[in-house]
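Engineer: Next one to model:
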Amino acid sequence: MTVDHFLTYLQHEKRYSPHTIQAYRIDLLQFSDFLLTTFELELKDAAYIHVRDFMVWLMDHGNSENSVGRKLSTLRSFYKYLIREQVVRVNPMSFAKAPKVPKRLPVFVDDQKLDQLLDSKEFFDESFPSVRDKLVIETLFGTGIRLAELLSIKESDIDFYETSIRILGKRNKERVVPVSKSLMSQIKAYIDLKSLQNFNNKTGVLFVTNTGAVAYRTLIYKIVHRYLTYISTQEKRSPHVLRHSYATSLLNRGADLNAIKELLGHSSLAATQVYTHNSIERIKSIYKQAHPKA
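Structural biologist: Below you'll find the model as predicted:
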C-alpha cells in the first residue's frame, strides 16, 4: 500500500517521530476517505480540484486555518514522494495554497508567577507523585524542552558533573541542555526517592507514573494543566506554554537569539524570532507605564 510505504520512508529515511508519523497517517486516511466517498477515487488519482474541494470541506467542518495548513503540508510531502517514486505523473498539490493563518503571539506564563508556584509549599508535599509533578514543571520551565523530549529522558542522559541533560530532539537530533544546580539537585533527590519506591518494573526512564510505568503524554499534560490553573486564567495551560515561558524569559533577560535557538533545538532562526514579538510588547508596556510622555 502506497501510504504504508510513505510512512515507512518517513520513519527510516526522514527519521520522523512516531507521534508525527501517526499524524501523517490520520491526515492521509482522512483525505483518502474523502476522495472515496465524494468522488470514488483513490489517492493516486487525485487532482488539484479534489484537493481544493477537500480544503473547503475541512473549513466547513470547523477545522482551523492551522489545521488545514498542516493537512496540506502532509499531502504536499506525500505527493512529492509519489512523484519521486513515479506512482503519479502530475502533482495535485502544485497550485494548492494553505489558507492564511492569523499571527498569534506565543502564550507564556510570567516567570514570577511560576517562581511563586514552585516555591510554595501549599501545592507540593514530599510524596513521590508530588515530587515528580514539581520536577516535571521545573524541568519544562528550566530547560524549554518539548513534551516528547521530556518523556524520552533517561537517567543515563543526565550529567551531574557538567549539570546538563542530553536531549533527543526532533528527527533524533541530539543536543545538550544546561540546567541550574538547583534543578540538578531536585533531579537527584527525585531519582533517590524513585529508587525507594516498590516498583515491580525498574526503568531507566526519568519520569514514571505512580506505579513505576513509563510516563505518557496525557499524564504530563494533566500535571502541567493542573498546576498552571493555580496561577493562570489563560485558556492554554499546556507543556508547550512552559517552553514559550522559558524562551521569553531568556530573551527578556538579554539572551542572544542564536543561543536561544540552539537551546530550543530549532532548525532555523525564523522559528525562534517569534519570541521577539513578546519581548517588544513587554518593552512597550513598560514604556507606557513608566514614561511621562507615553
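
Engineer: Please make it C-alpha for all contacts and neighbour counts, starting now.
Structural biologist: Will do.

Engineer: Would you state the strands of this structure in chain order?
Structural biologist: 158-159, 164-168, 174-178 (DSSP state E).

Engineer: Deepest in the core, which of these is it.
Structural biologist: strand 164-168 (a mean of 20; mean count of other Cα atoms under 10 Å).

Engineer: Of the strands of the chain, which is nearest residue 244?
Structural biologist: Minimum separation from residue 244 across the strands of the chain (Cα to Cα) falls at strand 174-178, 15.9 Å.

Engineer: list the helices and strands that closest one packs on?
Structural biologist: When contacts are defined as 3 or more Cα pairs under 8 Å, 6 or more residues apart in numbering; DSSP states H and E, strand 174-178 sits against strand 164-168, helix 257-264.

Engineer: One more sequence to fold, the one below, so I can look at both together:
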Amino acid sequence: MGNVNVSLKLFIQYLQIEKNCSQYTVEYYHRDISEFFMFMVEQTIKDLNDVTDFDVRLFLTKLYEKKLAKKSIARKISSLRSFFTFLLREKVVTENPLALISLPKSESRLPRFFYEEELQQLFKVCDVTTPLGQRNQALLEVLYGTGIRVGECVQIHIHDLDMSLGTVLIKGKGHKERYVPFGRFASDSLRLYIEDGRNQLIRKSEDHHALFVNFRGEPLTARGIRTILDKMIKKTALNGKIYPHMLRHSFATHLLNNGADLRTVQELLGHASLSSTQVYTHVSNEHLRRTYMTYHPRA
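Structural biologist: Okay, the predicted model is just below:
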C-alpha cells in the first residue's frame, strides 16, 4: 500500500497548492479517501490500478448499509472521483473507476436561517466593554453583514478592509476574489474592535495582519469561530445549535425577502452558479405568500 499513501500525499498537496482548498475541505478529502483505503485492505486490493467500478459499487453498498445520509455518501464519492481524476492526470492509473458511478440524489433540505427578531437577541449578548466582547460583536456583524463563509472570514487581513468605502476584499474558493460591502453596524463594531480590543489582544502575540484574533492574540481559526458562536447562543433564549453558515443563509434570505434580485445575491455570496443561489428562493417564497395574503384584494 506504499504507492497508495504516496498518491494521497501528492493529492493533498495538489488540493492545498493548486486548488487552494481550505484546511476544512482538505480534512474531509483526507478522511474520505483514507476510508476507501481501509476498504481496499479489507478486499485485499493492493494497487490503485486494480480498483474497478465493481469495487466502487461494493464500497457504495457498504456505505448505504451504515445508513449514512445521502449527502455524506455523495461527498465521499465526489472525493474519490476527484482523487482518481488527479491520479489519471498524473498517469498513476490508466482509468477512473468512478467515471460511470452516479451520485445519489441528496435530500431536498431548505437552508436553516434566523428570523430578524432572533438575530436581535444575538446582537445584544456581547459585552463591548471588553476586548473579547468587542471582537465577538464585530465578528457577528461581519458574518451576518457580508454573508461570507467562515473560511473566508478567517483569511481577512486588516489591509483588506476599506473603512471609507465600507467594503472588504474576500478571498473565495479557487483563488477568486471579490469585494463585499458592509453596513453601518458592522463598520461601527469593526472600528471599536480594531482601535481598542484588537490592540489589547495583539500585544500577547507576534505581529501579524489577521483581522480576527483569539484571546492569545493569534489568528482566529474556523473552529474558534464556531466555539464563539456556540457560547453566544447559549446566552440567548434561542433553542438549538448555531452554525456560521446559518448567518450566511440568513444574510441571503433577508436580502431576497426585502427585494434584492437573485443575481446581486449571487455576486455577494460568491456563488459561481446561479443554481447555488436559487435554493434561497424557496425560503423567500413564504415571505411572498404572506405578502400576497395580506395585500391582494381576493386572497
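
Engineer: In CSV: the strands of the first structure, plus distance to residue 285 of the first structure.
Structural biologist: Shown next, in CSV, are the strands of the first structure (distance: least, Cα to Cα, whole Å):
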stretch, distance to residue 285 of the first structure
strand 158-159, 39
strand 164-168, 35
strand 174-178, 31
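
Engineer: Residue 248 of the first structure: what's it in contact with?
Structural biologist: Neighbour list for residue 248 of the first structure: 108, 275, 276, 278, 279 [criterion: Cα atoms under 8 Å, 6 or more residues apart in numbering].

Engineer: JSON lines for these, including distance to residue 68 of the first structure and neighbour count?
Structural biologist: Output for the contacts of residue 248 of the first structure, formatted as JSON lines (distance: Cα to Cα, whole Å; neighbours: other Cα atoms under 10 Å):
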{"residue": "108", "distance to residue 68 of the first structure": "25", "neighbour count": "22"}
{"residue": "275", "distance to residue 68 of the first structure": "24", "neighbour count": "23"}
{"residue": "276", "distance to residue 68 of the first structure": "26", "neighbour count": "16"}
{"residue": "278", "distance to residue 68 of the first structure": "26", "neighbour count": "20"}
{"residue": "279", "distance to residue 68 of the first structure": "29", "neighbour count": "17"}
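
Engineer: Just give me the match in the first structure for residue 63 of the second structure.
Structural biologist: Counting by TM-score structural alignment, residue 63 of the second structure lines up with residue 58 in the first structure.

Engineer: measure its match to residue 92 of the first structure for me?
Structural biologist: According to Cα to Cα, to the nearest Å, residue 58 of the first structure stands 17 Å off from residue 92 of the first structure.

Engineer: Neighbour count: these two, which is higher?
Structural biologist: Higher neighbour count among residue 58 of the first structure and residue 92: residue 92, with 21 against 17, using other Cα atoms under 10 Å.

Engineer: Touching, that one and residue 44? I think so.
Structural biologist: No: counting by Cα atoms under 8 Å, residue 92 of the first structure stays clear of residue 44, with 9.5 Å between them.

Engineer: Residue 179 of the second structure and residue 172 touch, don't they?
Structural biologist: No: if you go by Cα under 8 Å, residue 179 of the second structure and residue 172 don't touch, sitting 10.3 Å apart.

Engineer: Count the neighbours of whichever residue in the first structure pairs up with residue 89 of the second structure for me.
Structural biologist: By TM-score structural alignment, residue 89 of the second structure lines up with residue 84 in the first structure. Using other Cα under 10 Å, residue 84 of the first structure has 11 neighbouring residues.
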